[in-house]
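1. Sequence and predicted structure are below.
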Amino acid sequence: MTRIVSGTAKGRTLKVPANGTRPTSDRVREALFSRLDHLGYVTDCEVLDLYAGSGALGLEAASRGASFVQLVEHAKGAVNAIRENSRTLGLDVVVDNAKVETWLAREPNRRFDLVFLDPPYALGEEDLARALQLLTPHLEHDAMVIVERSSRSPEPTWPAQLEREDERSWGDTRAWSAVVRPATTKVEA
């Protein structure tokens, strides 16, 4: 059973699609969000949840006070579950039924402070690297990106704009975080 860990919807159960998704466990979400809350990356932040699945990460962010939450998921059954969860929990989120690469290839209409990528474990490393590259125009100058994969997966190939910040493991789950590299300023002679 998947539940919201904290915030306005704390303890409420999430509907999870019958197949095709692998919701982030309550334990992993609790650890991730505890750290993110401590770093100031949830409350009043704009959050993007890619490969959203059941929507557990994005809905957790909304419950904890994110100012805007955008979820992107391709599987229609998962999109329906996210929309039902949003209504049932009274959490205001935006859900797009789209392939992640297609959605990211669009011209950004907003920039995000926090981004979750929790792709299917079968997604190839090259596809993940492409999604991370396409993501960069959608990021705020101090954004954090979290990638969740199998503990057997290699570290993602980060685009030049992102710098790995941390790596954590919980059983079969590994999460990497990266932050936008600080802009370098030219010093005139």
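-> That came in fine, so what should we check first?
2. Only C-alpha atoms from now on, for both contacts and neighbour counts.
-> OK.
3. count of neighbours near E148?
-> For E148, the tally of surrounding residues (other C-alpha atoms under 10 Å) stands at 25.
4. Not counting sequence-adjacent ones, nearest residue to it?
-> Spatial nearest neighbour of E148, excluding adjacent residues (C-alpha to C-alpha, 6 or more residues apart in numbering): A175 at 4.4 Å.
5. So which other helices or strands are in contact with whatever helix or strand the one you found lives in?
-> Taking DSSP states H and E as the criterion, A175 maps to strand 173-180. Using 3 or more C-alpha pairs under 8 Å, 6 or more residues apart in numbering; DSSP states H and E as the contact definition, the elements that strand 173-180 packs against are strand 139-150, strand 162-170.
6. which residues sit against the first one?
-> Strand 139-150 is contacted from outside by 41, 111-121, 156, 172-182, using C-alpha atoms under 8 Å, 6 or more residues apart in numbering.
7. in that strand, what counts as buried?
-> Buried residues in strand 139-150, counted by 16 or more other C-alpha atoms under 10 Å: 139-141, 143-150.
8. Among the residues you listed, pick out the one closest to R27, please.
-> E148 (13.5 Å; C-alpha to C-alpha).
9. could you give the angle of the strand holding A175 to strand 162-170?
-> Calculated by axes from the mean of the first three to the mean of the last three C-alpha atoms, to 10 degrees, strand 173-180 forms an angle of 160 degrees with strand 162-170.
10. Now do strand 173-180 against strand 139-150, angle only.
-> What separates the directions of strand 173-180 and strand 139-150 is an angle of 160 degrees, with the same axes, to 10 degrees.
11. Show me what strand 173-180 is in contact with.
-> Where contact means C-alpha under 8 Å, 6+ apart, the residues beyond strand 173-180 that reach it are 139-151, 155, 161-169.
12. before we go on, here's another structure to hold up against the first:
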Amino acid sequence: MRVIAGVAKGRKLVAPIGDHIRPTKDRVKEAIFNSLHSYGLVNDKSFLDLFSGTGSLGIEALSRGANSAVFVDNHEEAIDCITVNVEKLNYGSASKILKTDALNFLKKKEYFDVALIDPPYKYEHWGPLLEHINAHAIVIESSENITLESDWQIIKSQKYGQTNLLIATQQI
């Protein structure tokens, strides 16, 4: 697993052994950031990497010019992995790493330009999660098809193997 573009292009990222964390495939990551970039949603933007796992999406955003990234995961192994990756690439000053439940974090209503949402497969709390998101744009990776409320405008919806990718914006 590596950073695919930006100032850290080609740098390898640490990933834990096991199957409870599934890093985003490079072609999906490329599709995400090409779409976000075409809408001016990368440079100098704030990112939330929810269910961060390895932190690869937030780190990719920082490598491509994002202003900041907050990494949220409730697994100790993931937090350790994110910490190693952020420190390895010297993104500590632009990052905040939090070991907490995603819904509890979202209830704080902190605003982000872009929220990257990649929950475990068969995630069951989409309604409350989407209700509490406070972001201009969302990127959702999911094994299921997700239906959004009408205040979201879908800018990309595509399937990559078993992964559904959905990118949407809203006016806040």
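-> Now that the structure is in, tell me what you want to look at. Keep in mind it's a predicted model, so treat the numbers as computed, not measured.
13. So after superposing, what's the score?
-> Once superposed, chain against chain, the TM-score is 0.92 (TM-score structural alignment, normalised by the length of structure 2); 169 aligned residues with a C-alpha RMSD of 1.5 Å.
14. So what does the residue nearest to E148 of structure 1 match up with in structure 2?
-> Residue pairing (TM-score structural alignment): A175 of structure 1 is matched to L165 of structure 2.
15. OK, contacts around the residue positioned nearest the centre of structure 2?
-> Nearest to the geometric centre of structure 2 sits L116, at 2.7 Å (C-alpha atoms, centre = their mean). Neighbour list for L116 of structure 2: 47-50, 57-58, 138-140 [criterion: C-alpha under 8 Å, 6+ apart].
16. ok, it to A137 of structure 2 distance?
-> Computed as C-alpha to C-alpha, to the nearest Å, the L116 of structure 2 to A137 of structure 2 distance reads 9 Å.
17. now I154 of structure 2
-> For I154 of structure 2, the distance to A137 of structure 2 (C-alpha to C-alpha) stands at 10 Å.
18. what do you get for Q158 of structure 2?
-> According to C-alpha to C-alpha, Q158 of structure 2 and A137 of structure 2 sit 16 Å apart.
19. Could you measure from the closest residue to V86 of structure 2 other than its chain neighbours over to A168 of structure 2?
-> What sits nearest to V86 of structure 2 in space, not counting adjacent residues and going by C-alpha to C-alpha, 6+ apart, is G92, at 5.9 Å. Using C-alpha to C-alpha, G92 of structure 2 is found at 28 Å from A168 of structure 2.
20. what's the answer for K88 of structure 2, then?
-> If you measure K88 of structure 2 against A168 of structure 2 using C-alpha to C-alpha, the figure is 31 Å.
21. do I79 of structure 2 as well
-> From I79 of structure 2 over to A168 of structure 2 the distance is 27 Å, taken as C-alpha to C-alpha.
22. quick one, which of these two is more surrounded?
-> Residue environment comparison for I79 of structure 2 versus A168 gives the larger neighbour count to I79, 22 against 19, counting by other C-alpha under 10 Å.
23. Quick one: residues contacting the more buried one.
-> The contact partners of I79 of structure 2, by C-alpha under 8 Å, 6+ apart, come to 53-54, 73, 97-99.
24. show me where structure 1 has helices.
-> Secondary structure of structure 1 (DSSP state H): helices located at 26-39, 56-63, 76-89, 100-105, 125-135.
25. In contact with G55 of structure 2: list those residues for me.
-> When the contact criterion is C-alpha under 8 Å, 6+ apart, the partners of G55 of structure 2 are 49, 71, 81-82, 85-86.
26. To what extent is K76 of structure 1 buried, counted in neighbours?
-> Summarising burial for K76 of structure 1: neighbours were counted as other C-alpha under 10 Å, giving 13.
27. Kindly tell me how buried F112 of structure 2 is, as a neighbour count.
-> Using other C-alpha under 10 Å, the number of residues around F112 of structure 2 comes to 19.
28. Touching, it and F47? I think so.
-> Yes: F112 of structure 2 lies in contact with F47 (C-alpha atoms under 8 Å); the separation is 5.7 Å.
29. distance from the centroid: which residue in structure 2 tops it?
-> Going by C-alpha atoms, centre = their mean, the residue of structure 2 most distant from its centre is S150, 22.2 Å out.
30. re the thing from before, as JSON lines, the helices and strands packed on strand 173-180 of structure 1 with distance to A9 of structure 1 would be great.
-> Converted to JSON lines, these look like this (distance: least, C-alpha to C-alpha, whole Å):
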{"stretch": "strand 139-150", "distance to A9 of structure 1": "22"}
{"stretch": "strand 162-170", "distance to A9 of structure 1": "24"}
